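Enquirer: how does the following fold in three dimensions:
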Amino acid sequence: MFNAKTKKELKFKSVEEDLLILFSEMIKVSISKEVFISLEEKTNDTIDLILDLKTCELIVSNKNQNKFKNPNFVKILSAEVDEVIHRQNNKNSFVIDKLKLSNLINLQFSAIGKDEIINKIIIFLQSISNKEYGLRIKLGEVKVRDNFFCELSKNKILLEYFFNFFKKEVFEWSEKFANADSFQYQLIADFTNFILKDLLLTLSKEEVLGLISEVIKIKKKEPKQNFYYWYKLNNFIDNNLSEIVTEDWLLYQMEGLQFNWSSFLIDFIPENKSNEYLDSVNGFKNKLVKFLKKGIVFVSKENKLSTRSDVLYHKEKFSEFLNLLELLPENYKFFINLKDEFGLTPSFGKEEEESLKNLLLLKDFQQSNKIIFENLDDAISILEMKKKYFS
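Expert: The predicted model follows:
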């Protein structure tokens, strides 16, 4: 939407400074649209020109202004009726001199209205990110939440500007920072995942994919990976960008990433029940297992297993766990966490019985497959003691 001259003038450092340029662009767009007229019968008085920042539309009004108190309504000009608007043949219809209107607005803005109007636009921009939850990042002087771009969807000028500002930030973060512990560094990547659908409002699919590629560079530097982040990203690509990527494009981009062992276990769904969400999750887990076998993704080196984990007493999950162990290299280590066995009322029931049986199987597996389970003997001893005294 921006022409070459406007693109060159925008700096994407200070929103306040860029709004001096953007305001003129919004006026051009709003005047090119239908101007909404909201006038009393009497028109020989002063009228107000109001810009609706949500829709980038102009409203001419001399009515009670209470209806225009929301932050998205900004009064940009007061003028005499005859200067810009004329009644036609004594009927309740009007003609607007759009050229004169545009000149008056720009003259008023240049002469005395800059600071006040820019401040009101900033207040509006902050107001649409006032919800109490969700991620928030800073673009210049404006802090925006993940609803921000959706709220601007009908104002193509502000939408394009802030998307370009956001793109600039993403590309700079992916190039500039190597510190994976930086909160801001991780935040901008997580924020992108929240607004992927909004990105399609103004960017081409190729541009969105390019942005995702930069975000992947950021996410891959994080020391711990979240399975569900990548699952959601894969869903978005499959549902929106599949025609411009090769099969399993994202999985190949994930080369070298490590995930917790549970990310590779298929969730059990009873045969007589359907679960669309778990089917989708399992589909991605199956892909992870496939790429684990290819040596593209890996199981994390630091893994814990609780004695009360359902993996130990659930038949199908334990079977999946054994299948995963077969794929792990020699001397791979699990730490069995015993803390859940203390501080609780001692009991030994069906689940504990199954867990004990499977811990004994793991002992045999450990000896034959050289997988190391720290605290395994202690875990077995504790459950055998519970069986003796509390079953």
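Enquirer: all contacts plus neighbour counts: C-alpha atoms, from now on.
Expert: OK.
Enquirer: how about the strands in the stretch 51-200 of the chain?
Expert: Counting by DSSP state E, counting those that start in this stretch, the segments of the stretch 51-200 of the chain that form strands are 57-61, 73-80, 85-87, 94-96, 136-139, 142-145.
Enquirer: out of the ones you listed, which one sits most buried?
Expert: strand 57-61 (a mean of 22; mean count of other CA atoms under 10 Å).
Enquirer: picking up where we left off before, as CSV, the strands of the stretch 51-200 of the chain with distance to Lys333 would be great.
Expert: Shown next, in CSV, are the strands of the stretch 51-200 of the chain (distance: least, CA to CA, whole Å):
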stretch, distance to Lys333
strand 57-61, 63
strand 73-80, 62
strand 85-87, 80
strand 94-96, 77
strand 136-139, 38
strand 142-145, 41
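Enquirer: of all these, which lies closest to Lys217?
Expert: Among the strands of the stretch 51-200 of the chain, the nearest to Lys217 by CA to CA is strand 136-139 (18.6 Å).
Enquirer: so which of the strands of the stretch 51-200 of the chain gets nearest Tyr229?
Expert: strand 136-139 (17.2 Å).
Enquirer: not counting its own residues, what contacts that closest one?
Expert: The contact list for strand 136-139, computed with CA atoms under 8 Å, 6 or more residues apart in numbering, reads Lys13, Val15, Lys143, Val144, Arg145, Asp146, Phe162, Phe165, Phe166, Leu187, Ile188, Phe191.
Enquirer: mind checking which of these are in helices?
Expert: In helices, judged by DSSP state H, the following of the contacts of strand 136-139 are found: Val15, Phe162, Phe165, Phe166, Leu187, Ile188, Phe191.
Enquirer: could you also give me the structure for this second sequence? I'd like to compare it with the first:
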Amino acid sequence: MSAPTSTVSEAVTAALATVDDPEIRRPITELGMVRAATVDPDGRVRVELLLTVAGCPLKDKLRTDITAAVTAVAGVTGVEIEFGVMSQQQRQSLQSQLRGGNAGAEPVIPFAQPGSRTRVYAVASGKGGVGKSSVTVNLAAALAARGLAVGVIDADIYGHSVPRMLGVDARPTRVEEMIMPPQAHGVKVISIGMFTAGNAAVVWRGPMLHRALQQFLADVYWGDLDVLLLDLPPGTGDVAISLAQLLPNAEILVVTTPQAAAAEVAERAGAIALQTHQRLVGVVENMSWLELPTGERMEIFGTGGGATVAESLTRTIGAQVPLLGQIPLDTRVRETGDSGQPIVLAEPAAPAAKALGAVADRLAVRRESLLGKPLGLRPAGR
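Expert: Next up, the predicted model:
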């Protein structure tokens, strides 16, 4: 005897509620994407699903996830999915829902709001070539692997490289005035490289750089992130100044190599925090040594640069700036970056991966600041 159709229908509705939109990461039923779901007397289920945009790149994943969820319901003999597209009014309603009911409101930067629980780390360096992007990408992947919701903004507008290093080749999806960022390895990513043709150069002055960063922060739908990492361009130019204006609560993570010349420049990049009143979370020394097959360490770029930067910034800022870790030089960091598989995931036992993972652990457990948060205190009565 087959189960009553009404019972199967209720179970199918419950099953559909377990399927998340791959981009927004919320149930498709909650987002108004399920137009109808009917069950025939023979147990065959027909689902009408509305995509946010025509030609949705994740249509196949939605088909797979819905089929798996509904097929698991007792009494279901088959699943048919018919795809449609949301109307402009439905997309506007979805945008309003995602923005908390403020459909026509000017987009705000959620990470700059007093109640934001997202930890924002701006990864900076004094000069190029120190592996700042590699550190950013691997920290993001390591934090995501620890169960945190992580986003990365490739703020190095001129030298964007994060999409390749994370293996992201998809384009962002636009829902009205909102941008849905692609994901890889559990990390949401946005980069100017996703909006340019091929490998075209970006030739912009300060105001356009500021606007691009502002759009990445306000127009992209990030959801509820635990950590947001920004891969900054080298030096202390326009983007670093814009970041201080848009995200004054961002914390600076300085990357350097052991080389004295690199360390001197890295100190300048870190010292900008004294002018912007941002917190320096620490220093990462990259390419610290090369481990030889004999077990010996070859210090190709010298020694002590990371510790020197940390000590100098501690004196300059007047607060402790720790050396968070030393990352050994390993060709696999480059190889995995080129293939879009960060070393912390592809070769977790490698010394460089372990060192990066240890830095991620220190960033993941940092105590939250009470700045701007209500403490629930009341003045005592007289």
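Enquirer: just give the TM-score of the two.
Expert: Scored against TM-score structural alignment, normalised by the length of structure 2, the superposed chains reach a TM-score of 0.32; 193 aligned residues with a CA RMSD of 6.4 Å.
Enquirer: closest to Ser381 of structure 1 out of the strands of the stretch 51-200 of structure 1?
Expert: Comparing these by CA to CA, strand 136-139 comes nearest, at 49.5 Å.
Enquirer: which parts of the stretch 101-250 of structure 1 are helices?
Expert: Assigned by DSSP state H, counting those that start in this stretch, the helices in the stretch 101-250 of structure 1 fall at 114-127, 148-151, 156-176, 183-194, 196-199, 205-220, 227-240, 249-253.
Enquirer: sorry, back to before: can I get the contacts of strand 136-139 of structure 1 in CSV with distance to Thr6 of structure 1?
Expert: Putting the contacts of strand 136-139 of structure 1 into CSV (distance: CA to CA, whole Å) gives the following:
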residue, distance to Thr6 of structure 1
Lys13, 15
Val15, 14
Lys143, 24
Val144, 23
Arg145, 26
Asp146, 27
Phe162, 14
Phe165, 14
Phe166, 17
Leu187, 30
Ile188, 26
Phe191, 27
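Enquirer: filter these to the buried ones?
Expert: Taking 16 or more other CA atoms under 10 Å as the criterion, what is buried in the contacts of strand 136-139 of structure 1 is Val15, Val144, Arg145, Asp146, Phe162, Phe165, Phe166, Ile188, Phe191.
Enquirer: what strand or helix carries Lys188 of structure 2?
Expert: Secondary structure from DSSP states H and E places Lys188 of structure 2 in strand 187-191.
Enquirer: same check on Val29 of structure 1?
Expert: Here Val29 of structure 1 is assigned to helix 15-32, by DSSP H and E.
Enquirer: try Ser288 of structure 2
Expert: strand 279-291.
Enquirer: surely Lys214 of structure 2 touches Gln245?
Expert: Small correction: residue 214 of structure 2 is Gln, not Lys. No. Gln214 of structure 2 is beyond contact range of Gln245, at 10.0 Å (criterion: CA atoms under 8 Å).
Enquirer: in terms of neighbours, single out the busier of those two.
Expert: Gln214 (19 against 13; other CA atoms under 10 Å).
Enquirer: am I right that the more buried one sits in a helix?
Expert: Yes. Checked against DSSP: H, G, I helix; E, B strand; the rest coil, Gln214 of structure 2 lies within a helix.
Enquirer: all strands of structure 2, in order?
Expert: Secondary structure of structure 2 (DSSP state E): strands at 34-39, 44-51, 78-85, 119-124, 150-154, 173-175, 178-180, 183-184, 187-191, 227-231, 251-256, 279-291, 297-298, 323-329.
Enquirer: okay, the ones you listed in CSV with mean neighbour count and distance to Leu143 of structure 2 next?
Expert: Shown next, in CSV, are the strands of structure 2 (neighbours: other CA atoms under 10 Å; distance: least, CA to CA, whole Å):
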stretch, mean neighbour count, distance to Leu143 of structure 2
strand 34-39, 17, 33
strand 44-51, 20, 30
strand 78-85, 15, 35
strand 119-124, 24, 12
strand 150-154, 26, 7
strand 173-175, 17, 25
strand 178-180, 20, 21
strand 183-184, 20, 13
strand 187-191, 25, 9
strand 227-231, 23, 8
strand 251-256, 27, 15
strand 279-291, 24, 16
strand 297-298, 13, 28
strand 323-329, 22, 15
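Enquirer: of the ones in helices among the contacts of strand 136-139 of structure 1, which pair is most distant in space?
Expert: Val15 and Leu187 (20.6 Å).
Enquirer: which residue ranges of the stretch 51-200 of structure 2 form helices?
Expert: Counting by DSSP H, counting those that start in this stretch, the helices of the stretch 51-200 of structure 2 are 59-71, 88-98, 132-145, 162-166.
Enquirer: out of the ones you listed, which is closest to Leu345 of structure 2?
Expert: Closest among the helices of the stretch 51-200 of structure 2, once you apply CA to CA, is helix 132-145, at 7.3 Å.
Enquirer: the closest one packs against which elements?
Expert: strand 119-124, strand 150-154, helix 162-166, strand 187-191, strand 227-231, helix 343-346, helix 351-364 (3 or more CA pairs under 8 Å, 6 or more residues apart in numbering; DSSP states H and E).
Enquirer: what's the third one packed up against?
Expert: Same thing as helix 162-166 of structure 2. helix 132-145, strand 187-191, helix 331-339.
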